[in-house]
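Undergrad: Quick one, fold the following:
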Amino acid sequence: MRAYRMNGTNAPLTLHETVAPTPGPGEVLVDLKAATLNYRDLIVREGRYGGDQKHDLIPLSDGAGIVTQVGDGVSRDRIGERVVLGFMPGWLDGSFSARKQATALGGGFVDGVLAEQIVLPAAAAVPFPDAWSFEEAAAYPCAGVTAWNCLFGGRGLRPGDSVLIEGTGGVSTFALQFARAAGARVIVTSSSDEKLAWARKLGAAATINYRTTPNWGEVAAGMAGGEGVDFVVEVGGSGTLNEALRAARHGGEIALVGVLTGVAGEINTGAILMKAINLRGVYVGSVADLEAAMATGVRPLVDEIFAFEAAQEAFDRLRSGQHRGKVAITISA
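TA: The predicted structure is shown next:
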């Protein structure tokens, strides 16, 4: 089979011919048809993800394809299934742990999905709706599950709640779709008026350009009736968290999922305490969460699709920050 491998960090991806994997007991072989990219994939390429990682890692975590072989103990009825892969194949359900986190695809020492085939536990390969393309299904494992977990993994979003979502990338777009489907009122921030107009078309009730409105947290709180928003989907990290704290109501919830502005900085811990804000770190979710997220029926939005041979161009598109929704790669027609 063919697979892309890294050559250390910040080096061009190289396409290799390698031995096709064989499923062992309880495993399936999936012929991959599509993959999508996340911000995580950029920082893995740059060696900024944290911790050690394999020098010749196969990157990307999010893939979908067709089961073509099964190992002992797996029903042959699964051959031919169209499946999407869990981000962490070792986290089927239950609470999070370091052991489960270590199974995340496309990072550390676990090869990812930018290849023509992959082997993984049968339970981590989940069927998806027939109406969806492989590219759409491949949008779910990281961004879709993360967004779903942000809104429903804590106290749970309720109809009529207000939600502040930062940006229009993969997680943020999913969060907007999930929140609207659940009957919430959504406020979206971006530095691009064009992207904000797009967010309004998707159902955002209000939008804020954070470049022209640096006090966007205070403005968002006012848009939510003055008391603040019920939920914030925080993708920026240290550079945006203080404004998110200003936006949240007393007793509100902030789901911290991204570090786009960095991992270190001065944080107003007093606001967390005095407003009794639930600040919750979200690291994707389990295979059970993937199934629950897809059960909402929310169909992913794909920004642009690249050919397998143009994988580097897909990375460049994501790095440009111009995408709206997910950047995808077709691995095999």
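Undergrad: Only C-alpha atoms from now on, for both contacts and neighbour counts.
TA: Will do.
Undergrad: List the buried residues in stretch 216-228.
TA: Under the neighbour-count criterion of 16 or more other Cα atoms under 10 Å, stretch 216-228 has 216-221, 223-224, 227-228 buried.
Undergrad: Between which two of those residues is the distance greatest?
TA: Farthest pair in the buried residues of stretch 216-228 (Cα to Cα) is 216 and 227. Separation: 14.4 Å.
Undergrad: Going by residue numbers, what spans are helices in the stretch 1-150 of the chain?
TA: All helices of the stretch 1-150 of the chain, identified by DSSP state H, counting those that start in this stretch, fall at 39-45, 98-101, 134-137, 145-152.
Undergrad: Report the distance from the following helix or strand past the last one to the chain centre.
TA: Read it as helix 145-152. Using DSSP states H and E, the helix or strand that directly follows helix 145-152 along the chain is strand 162-166. Chain-centre distance of strand 162-166: 17 Å, with Cα atoms, centre = their mean, to the nearest Å.
Undergrad: Kindly report the same for stretch 149-161.
TA: Using Cα atoms, centre = their mean, the offset of stretch 149-161 from its chain centre is 17 Å.
Undergrad: got it, and stretch 133-147?
TA: Remark: stretch 133-147 is offset 7 Å from the chain centroid, using Cα atoms, centre = their mean.
Undergrad: Just the endpoints, please. Distance across it?
TA: End-to-end span of stretch 133-147 (Cα to Cα, to the nearest Å): 20 Å.
Undergrad: Quick check: closest non-adjacent residue to the spatially most central residue of the chain.
TA: The residue lying closest to the centre of the chain (Cα atoms, centre = their mean) is residue 143, at 1.7 Å. Leaving out its chain neighbours, the residue that sits closest to residue 143 by Cα to Cα, 6 or more residues apart in numbering is residue 171, at 4.5 Å.
Undergrad: what's near enough to touch the one you found?
TA: Residue 171 makes contact with 143-144, 146-147, 325, according to Cα atoms under 8 Å, 6 or more residues apart in numbering.
Undergrad: here's the other one to compare against:
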Amino acid sequence: MRVYRPESGRLVQREEPVPEPRRGEVLVRVRATSLNYRDLLILDGDHFTNGPGSLIPVSDAAGEVAAVGEGVTRFAVGDRVINAFHANWIGGRLPAAETLRGYGNGQDGWLAGYRAVSENALVALPDRLTFEQGATLPCAAVTAWTSLNGGTPLGPADVVLTLGTGGVSLFALQLAKAHGARVIATTSSPEKAAKLTALGADTVIDYRATPEWGKAVLDATGGHGADRIVEVGGPGTFAQSIVAAGTHHADIALVGFVGTGGAPVDFMDLFRSGATVRKIWVGSRDDTEDLVRRLAVRPIEPVVDSVHPFDDAGVAFERFRSRQNLGKVVISGA
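TA: This is a model prediction of the structure:
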């Protein structure tokens, strides 16, 4: 089978044997994978690792069961599946960090023709979703889901603030609108603003034209502020998110750190907000199954920027690195 492994910061395609599923394992024929910010960080050596070098990259995949090992009961040959982002987190509280062996930085990832994994690390893929769409779910969609529902469940009276047009933010917008919530989104260009509006955003704020966009959120809500904030920027955006939270005990889901150069957080702003800040570590297999069940009731169409052939995986990474994509960058199966 064909696989990719990193060498000196670049992807190199190799031929390797198809793995044999052991007891309790399922052999998945990988039909599609999708990229996340962490995949770039790992390739560039800027993300923590706890496994050997040259691991197969990419954490998100969809495929079909090609074979099952002894004792497997959850899946059969031919079933369509996606992976849970964390192979060892089934449900409940987040396990100790050392037990979370991430795909691509603790164990081999999914940029390969086949992968053998525990049956407990997989979730059934709904029939209505293509493999390409399914591959967008394990990280970005589940992160958006747990950001919106990991605390108090999201309600139709809530105001949700999303930042930018990355995968998590787009899924959060779509899921929030499917709940009937009002969505305020930030972005950096009229073209992206038009796309956000088309996806259902009620208010779009250009953060370049309006650097004090936290106050703009307050103005747009009559001083109330956002009830839920999906905070993907980290140091570049957190201070403004606190302002946008107002003073009514908003829920801030701390997802990522793609932003840089932001102002320091004012302690009194944080204190006055009464906000609850939750660290989001994607979610468990149970969370993934909850999301899939929700999509069966209230479908959304994952936003796919582009689909690249397996032989052009390097092109897909560069498309993602450019930050010109709007939606998920997908790589088709080998």
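Undergrad: Give me the subset of the buried residues of stretch 216-228 of the first structure lying in strands.
TA: Among those, no residue falls in strands (DSSP state E).
Undergrad: so can I have a markdown table of the helices of the stretch 1-150 of the first structure showing mean neighbour count and distance to residue 251 of the first structure?
TA: Output for the helices of the stretch 1-150 of the first structure, formatted as a markdown table (neighbours: other Cα atoms under 10 Å; distance: least, Cα to Cα, whole Å):
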| stretch | mean neighbour count | distance to residue 251 of the first structure |
| --- | --- | --- |
| helix 39-45 | 19 | 30 |
| helix 98-101 | 13 | 29 |
| helix 134-137 | 27 | 35 |
| helix 145-152 | 26 | 15 |
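Undergrad: related to what we said a few turns ago, which of the contacts of residue 171 of the first structure sit farthest apart?
TA: Spatial extent of the contacts of residue 171 of the first structure (Cα to Cα) is set by the pair 146 and 325 at 13.9 Å.
Undergrad: re the thing from before, go through the contacts of residue 171 of the first structure and flag the ones preserved in the second structure.
TA: Using both residues aligned by TM-score structural alignment, their matches' Cα atoms under 8 Å, the second structure keeps these contacts from those: 143-144, 146-147.
Undergrad: Would you reformat the residues you listed as TSV and include distance to residue 119 of the first structure?
TA: Below are those laid out as TSV (distance: Cα to Cα, whole Å):
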residue	distance to residue 119 of the first structure
143	22
144	22
146	23
147	26
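Undergrad: And these, which is closest to residue 54 of the first structure?
TA: Distance to residue 54 of the first structure across those (Cα to Cα) is lowest for residue 143, with 23.6 Å.
Undergrad: The closest one matches what in the second structure?
TA: Mapped onto the second structure by TM-score structural alignment, residue 143 of the first structure lines up with residue 140.
Undergrad: so what's its match up against?
TA: 36, 167-168, 171, 282.
Undergrad: Could you do residue 70 of the first structure as well?
TA: Counting by Cα under 8 Å, 6+ apart, the residues that residue 70 of the first structure touches are 23-24, 26-29, 76, 78-79.
Undergrad: Now check the second structure for the residue matching it.
TA: By TM-score structural alignment, residue 70 of the first structure lines up with residue 68.
Undergrad: again with residue 23 of the first structure
TA: When the second structure is aligned by TM-score structural alignment, residue 23 of the first structure is paired with residue 21.
Undergrad: Also residue 326 of the first structure?
TA: Using TM-score structural alignment, the partner of residue 326 of the first structure in the second structure is residue 328.
Undergrad: For that match, which non-adjacent residue is spatially closest?
TA: In space, and not counting its chain neighbours, residue 328 of the second structure is closest to residue 304: 4.6 Å by Cα to Cα, 6+ apart.
Undergrad: Can you give me the distance of that neighbour to residue 131 of the second structure?
TA: 12 Å.
Undergrad: who's in contact with the equivalent of residue 206 of the second structure over in the first structure?
TA: Under the alignment (TM-score structural alignment), residue 206 of the second structure pairs with residue 209 of the first structure. Residue 209 of the first structure makes contacts with 189-193, 196, 216, as judged by Cα under 8 Å, 6+ apart.
Undergrad: Please apply the same query to residue 244 of the second structure.
TA: Counting by Cα under 8 Å, 6+ apart, residue 244 of the second structure makes contact with 213-218, 225-226.
Undergrad: With residue 64 of the first structure instead?
TA: 32-35, 82-85, 134-135, 137-138 are the contacts of residue 64 of the first structure under Cα under 8 Å, 6+ apart.
Undergrad: again, only using 6 Å
TA: Each residue near residue 64 of the first structure by Cα atoms under 6 Å, 6 or more residues apart in numbering is listed here: 32-34, 83-84, 134, 138.
Undergrad: Number of residues surrounding the closest residue to residue 67 of the first structure other than its chain neighbours?
TA: The spatially closest residue to residue 67 of the first structure, leaving aside those adjacent along the chain, is residue 30, at 4.4 Å (Cα to Cα, 6+ apart). For residue 30 of the first structure, the count of nearby residues is 30 (other Cα atoms under 10 Å).
Undergrad: you'd agree residue 233 of the first structure is in a helix?
TA: No - counting by DSSP: H, G, I helix; E, B strand; the rest coil, residue 233 of the first structure falls outside a helix, being strand.
Undergrad: Distance check, the counterpart of it in the second structure against residue 146 of the second structure.
TA: Using TM-score structural alignment as the criterion, residue 233 of the first structure maps onto residue 230 of the second structure. In this view, residue 230 of the second structure and residue 146 of the second structure are 10 Å apart by Cα to Cα.
Undergrad: do residue 194 of the second structure as well
TA: Using Cα to Cα, we find residue 194 of the second structure at a distance of 26 Å from residue 146 of the second structure.
Undergrad: Which secondary structure state does the equivalent of residue 307 of the second structure over in the first structure sit in?
TA: Correspondence of residue 307 of the second structure to the first structure, assessed by TM-score structural alignment: residue 305. With three-state DSSP as the basis, residue 305 of the first structure sits in strand.
Undergrad: For residue 305 of the first structure, give its distance to residue 199 of the first structure.
TA: Per Cα to Cα, residue 305 of the first structure is found 21 Å from residue 199 of the first structure.
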